[in-house]
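Asks: Got a sequence here, can you build the structure:
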Amino acid sequence: MPGTVLLLAASPLGRGRLVDAAAVLPVLAAVAPTVLSGTDTANVVELADPVDPQGVLTRLRAAAAAPGPLTVFLTGQLHLDRRQRLPHLALARTTVATVRYTALPWHWIREELRLRAPGQTALLVDLHADPEAWRHLHEHPLDCGRATAVYGRIAPPHGRRGLAEPSYMKTVATLLRSGHRPPLDDLHQQALARIPEETATNILLAPAPVQAPQPYPAIPHPAPGGTLGTGPATGGRQTYGGPVGTGTGTGAVVEPGAVAEPGGVAESDAVVELDAVVAPGAVVEPGIPLSIPPQLASPATRTPLAETAAPADPAADPHAAISTAVRAGRHEEADAIAARYQEAVADEHGPASEDALHWAEVRADLAMFAGDPVRSCRGWLEVAEHRLAAGQPADAPAVEAAVDRAHHQWGRIEEAAHARELGPALARLRARVPGRRQGALEDVRRQLSQLQQT
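Replies: Just a heads-up that it's a prediction; the model follows:
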């Protein structure tokens, strides 16, 4: 099975530039794609100083949806947005005042990668932090999700004139140019050994030893008997591409022509399409089939729940059974498994508990995979209402993501009656949770007005 490699180097073009991130790309591009990926064949996507966060998200989403191993080489700099104090990867047009709208939120990266199978994703980073981000990272370590192996370093502001060098990533690329890719643990240590004077003051990133999961009591259920689903929806009304927020994520590919502006520049409503990929390898095509990994990651604090199929394996995770059912087209069976777990944790912890909301989010994603935007939209609306009722702020990433996903799925509903039914609830939520894209509430109101005239 071919691997996928994403080479991403980004930093502002103006005075806020801390590191010459793009300088590493020629060195990485000189490495054979198969060596970059560690597989027999590989597709490589290269992004050099991208401008639009949505464009980066679209290509990251396509890479994350591709089957087989994924390796991301990421070079750039981190800043905090002024509103939520969350880390962002600065892009070409990013300034201190526009981080929220022109940079890529780090949790978008985490949420796209979290849907992949454990052991299939590696993230190698060479990042430089501005003073605020550097202080923040000492209290809030960079979260990349449980399913992603992360190697690299985060450097503090270097305090000298001129730009910092992405020396860690250049060293990694130089080692790989030998034509051999050692295990990533060894590659990381070899790179650090070559630049000890620089990395001595860095935050070093490497996977922690894997701990065996503790078994969770199995929830019995009848033998599988679900029917084939309809498959992903195609077509529909105007689509809305909501951002990926904390605690949620579909991993879906943005279709060509879909309006998708989760973090773009406020004054832009540009249409983003998967039309061109710079690659010293194969091209990731538009509309790439969605690959459902064998584990939909649960929140980091949750002990994996047990697989419930007979014979029961107390150490297994039901997310694997759900993914297997979805791949086989048994969407009703997948939803039934998730529903049983949602009911069990709701009885024990309440319907608004994080465990119950996790399973509600999984079911909303499953409805999307089954091509049922009505049920998916309704599920995301309920998740958003629960989070707001629990006191979570309207700009919390999990709340914004739930409303944005509800908006996106509502835009794919073809039956006017269902769209009219769910539209008012979405409009009320949009008034409370405007999200990052300007004009989202006006978009709902405009489409509702059109629906009422039909």
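
Asks: When you work out contacts or count neighbours from here on, use the C-alpha atoms and nothing else.
Replies: Noted.

Asks: ok but residue 204 is inside a strand, no?
Replies: Yes: counting by DSSP: H, G, I helix; E, B strand; the rest coil, residue 204 is part of a strand.

Asks: what sits against it?
Replies: 151-154 (Cα atoms under 8 Å, 6 or more residues apart in numbering).

Asks: is it possible to export these to JSON lines including neighbour count, secondary structure and distance to residue 207?
Replies: Putting the contacts of residue 204 into JSON lines (neighbours: other Cα atoms under 10 Å; DSSP: H, G, I helix; E, B strand; the rest coil; distance: Cα to Cα, whole Å) gives the following:
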{"residue": "151", "neighbour count": "20", "secondary structure": "strand", "distance to residue 207": "7"}
{"residue": "152", "neighbour count": "26", "secondary structure": "strand", "distance to residue 207": "10"}
{"residue": "153", "neighbour count": "23", "secondary structure": "strand", "distance to residue 207": "12"}
{"residue": "154", "neighbour count": "23", "secondary structure": "strand", "distance to residue 207": "15"}
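
Asks: Next, the second sequence, to be compared with the first:
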Amino acid sequence: MLIKGQEPGTALLLAAAPANKGRLIDAASALPGLAAVAPGVLTGTEAASIVELADPVDPQTVLTRLRAVAAAPGPLSVYLAGQLHVDTRRNQVHLALARTTQASLRYTAFPWDWLVHELQVRGPGTTTVIVDLVADPAAWQRLRQEGVGLGPGVRLYGRVAPPAPRRAIASPDYVKAYAQVWRGGARPPLAELHAYAANQAAQADRAGPGAALLLSADIPSAAPPAPRPLPSAAPSTPRPLPSVPSAGTRANPARPLPSPPTVPPTAGGLPADPHPAILAAARAGRHGEAASMAAVWESEAMRAHGPSSPQALHWLEVRADLARLAREPARSCELWMACAQALLARRRTTDDADVQAAVDRAHHQWEQLGDPERVRALAPDLIALRTRVPGRQAGALEAVQRRLEQLQAVPAAGR
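Replies: Next up is the predicted model:
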């Protein structure tokens, strides 16, 4: 139902799922049908623009796009297909992205809290979110107990299902039903369309009819009467921090951007070698632009060569180094740890030079952190890596443990 006299609307189409054996839903299959619908129908306005994200690899890229559409003055409609997981260490729900594994969840997935926070800056009643999600067992248990929401003022319709049996890949049939109805010319109220789409999805649900959690106007039908939104916290953008003395000697982490693979990935309309433009943007202080360019090339490399290919891992290294240039040591540390974990997953040995370099750089960036909370939060993963990859310099693991011991005398925030 189109609303006359409104400002142009914006539709964000986001479909994301791991490009590995952790995939629970064929999220991207929801996009062709939605993209074929007139933009104004997606937003309920006479005119609208569309932003589409298909299997993004970087949570910061998703956050940048989300912030941009949330800042638009007109109505916003978000269509989200994907899968949810719980980071048990921080007790946070995340939306999995293309590179996400359970081990790398906090580095490679998009926190649900970020979605809550970004949408709360908008005026009440201006935002509609339609979701078609599969939750892994831990996330499913939590959502059944606590419900799922996006805070006051956001209209939420959707469906969250448990994993399909026998590791089958689910289909986003709920969102596909929306597209089917709209492409047929009908424009029912959202509440009616939600009921129809939920019924269509239930008939095809391999987990059995009635297994899914239905969401309507912020009230999940199978949850307690007054569900609270998932805990909301503003995503932190690490501020530039002063350098702190190194707790141990190790390889010099300051270096140019990583050299490209022998055969760099190619993409239509993109330069043959994007590294000079990316480095120029970073040196000019346009760090968001540089990171976005690198994420585009990483996505292209993953499509062309696979998520664990040398080409894709190269761009993960580039993004880690760009975070260092942007003086975001927490982000750089996380990305370098993800590099090390990805290399080890490819059966590279713990004495491999690239593995050791990635862990050394993660360690160095961790040492640059001045926020005790961030130091504590990243330490367990760094200790796990340092235990496996001690490095060529003696005392690296002990240096991490010593710094944590020194922090014990400093009470953590909120305790």
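
Asks: Could you tell me the TM-score of the two chains?
Replies: TM-score for the superposed pair, counting by TM-score structural alignment, normalised by the length of the second structure: 0.53. Supporting figures: 242 aligned residues with a Cα RMSD of 3.0 Å.

Asks: Can you tell me which of the contacts of residue 204 of the first structure is nearest residue 405 of the first structure?
Replies: For the contacts of residue 204 of the first structure, the minimum distance to residue 405 of the first structure (Cα to Cα) is 31.0 Å, reached by residue 151.

Asks: Which residue lies nearest the spatial centre of the second structure?
Replies: The second structure has residue 110 as the residue nearest its centroid, 2.5 Å off, counting by Cα atoms, centre = their mean.

Asks: For it, give me its contacts.
Replies: Counted by Cα under 8 Å, 6+ apart, residue 110 of the second structure has contacts 59, 62, 94-97.

Asks: Among these, which one has the most neighbours?
Replies: residue 96 (31 neighbours; other Cα atoms under 10 Å).

Asks: Identify the residue spatially nearest to that residue, adjacent ones excluded.
Replies: The shortest distance from residue 96 of the second structure to any non-neighbouring residue, by Cα to Cα, 6 or more residues apart in numbering, is to residue 109 (4.6 Å).

Asks: Tell me how far the residue opposite the one you found in the first structure once aligned lies from residue 341 of the first structure.
Replies: Mapped onto the first structure by TM-score structural alignment, residue 109 of the second structure lines up with residue 103. Residue 103 of the first structure sits 37 Å away from residue 341 of the first structure, going by Cα to Cα, to the nearest Å.

Asks: In terms of neighbours, single out the busier of these two.
Replies: Taking other Cα under 10 Å, residue 103 of the first structure and residue 341 do not tie; residue 103 has more neighbours (34 against 22).

Asks: What does residue 5 of the first structure correspond to in the second structure?
Replies: Aligned counterpart of residue 5 of the first structure in the second structure: residue 11 (TM-score structural alignment).

Asks: what about that match, how many neighbours?
Replies: 24.

Asks: okay but it is in contact with residue 37, surely?
Replies: No: contact criterion Cα atoms under 8 Å: residue 11 of the second structure and residue 37 do not qualify, at 11.1 Å.

Asks: which SS class is residue 435 of the first structure?
Replies: Look at residue 435 of the first structure: counting by three-state DSSP, its state is coil.

Asks: Apart from its neighbours in sequence, what residue is nearest it?
Replies: Counting by Cα to Cα, 6+ apart, the residue nearest residue 435 of the first structure is residue 400, at 5.6 Å.

Asks: That neighbour pairs with which position in the second structure?
Replies: Using TM-score structural alignment as the criterion, residue 400 of the first structure maps onto no position in the second structure.

Asks: next one: the strand or helix carrying residue 400 of the first structure to chain centre, how far?
Replies: Secondary structure assignment for residue 400 of the first structure, by DSSP states H and E: helix 397-410. Chain-centre distance of helix 397-410 of the first structure: 14 Å, with Cα atoms, centre = their mean, to the nearest Å.

Asks: hmm, back to that, mind checking how far the residue nearest to the centre of the second structure is from residue 164 of the second structure?
Replies: In terms of Cα to Cα, residue 110 of the second structure sits 22 Å off from residue 164 of the second structure.

Asks: buried ones in the biggest helix by length in the second structure?
Replies: Longest helix of the second structure, by residue count under DSSP state H: helix 287-305. For helix 287-305 of the second structure, burial by neighbour count (16 or more other Cα atoms under 10 Å) applies to 287-288, 290-302.

Asks: how about the helix or strand just after that helix, aligned to which bit of the first structure?
Replies: Of the helices and strands lying after helix 287-305 of the second structure in sequence (DSSP H and E), the nearest is helix 310-325. In the comparison with the first structure, helix 310-325 of the second structure aligns to no range at all (TM-score structural alignment).

Asks: element containing the aligned partner of residue 149 of the first structure in the second structure?
Replies: Superposed on the second structure with TM-score structural alignment, residue 149 of the first structure falls opposite residue 155. Assessed by DSSP H and E, residue 155 of the second structure sits inside strand 154-161.

Asks: other SSEs contacting that strand?
Replies: The contact analysis (3 or more Cα pairs under 8 Å, 6 or more residues apart in numbering; DSSP states H and E) places strand 154-161 of the second structure against strand 127-135, helix 190-204, strand 213-216.

Asks: name the helices or strands packed onto the second one?
Replies: In terms of contacts (3+ Cα pairs under 8 Å, 6+ apart), helix 190-204 of the second structure is packed against strand 154-161, helix 173-183, strand 213-216.

Asks: Nearest to residue 67 of the second structure, out of those?
Replies: strand 154-161 (15.5 Å).

Asks: got the angle for that closest one vs strand 127-135?
Replies: If you take axes from the mean of the first three to the mean of the last three Cα atoms, to 10 degrees, strand 154-161 of the second structure sits at 20 degrees to strand 127-135.

Asks: so how far is strand 154-161 of the second structure off the chain centroid?
Replies: 19 Å.

Asks: Mean distance between it and the first structure after superposition?
Replies: Here strand 154-161 of the second structure, set against the first structure after superposition, deviates by a mean of 0.4 Å using mean Cα distance after the TM-score superposition for the first structure.

Asks: quick one: contacts of that strand?
Replies: Applying Cα under 8 Å, 6+ apart, the contact partners of strand 154-161 of the second structure are 119-120, 124-135, 140, 149-150, 174, 194, 198, 211-218.

Asks: Appreciated, that's everything.
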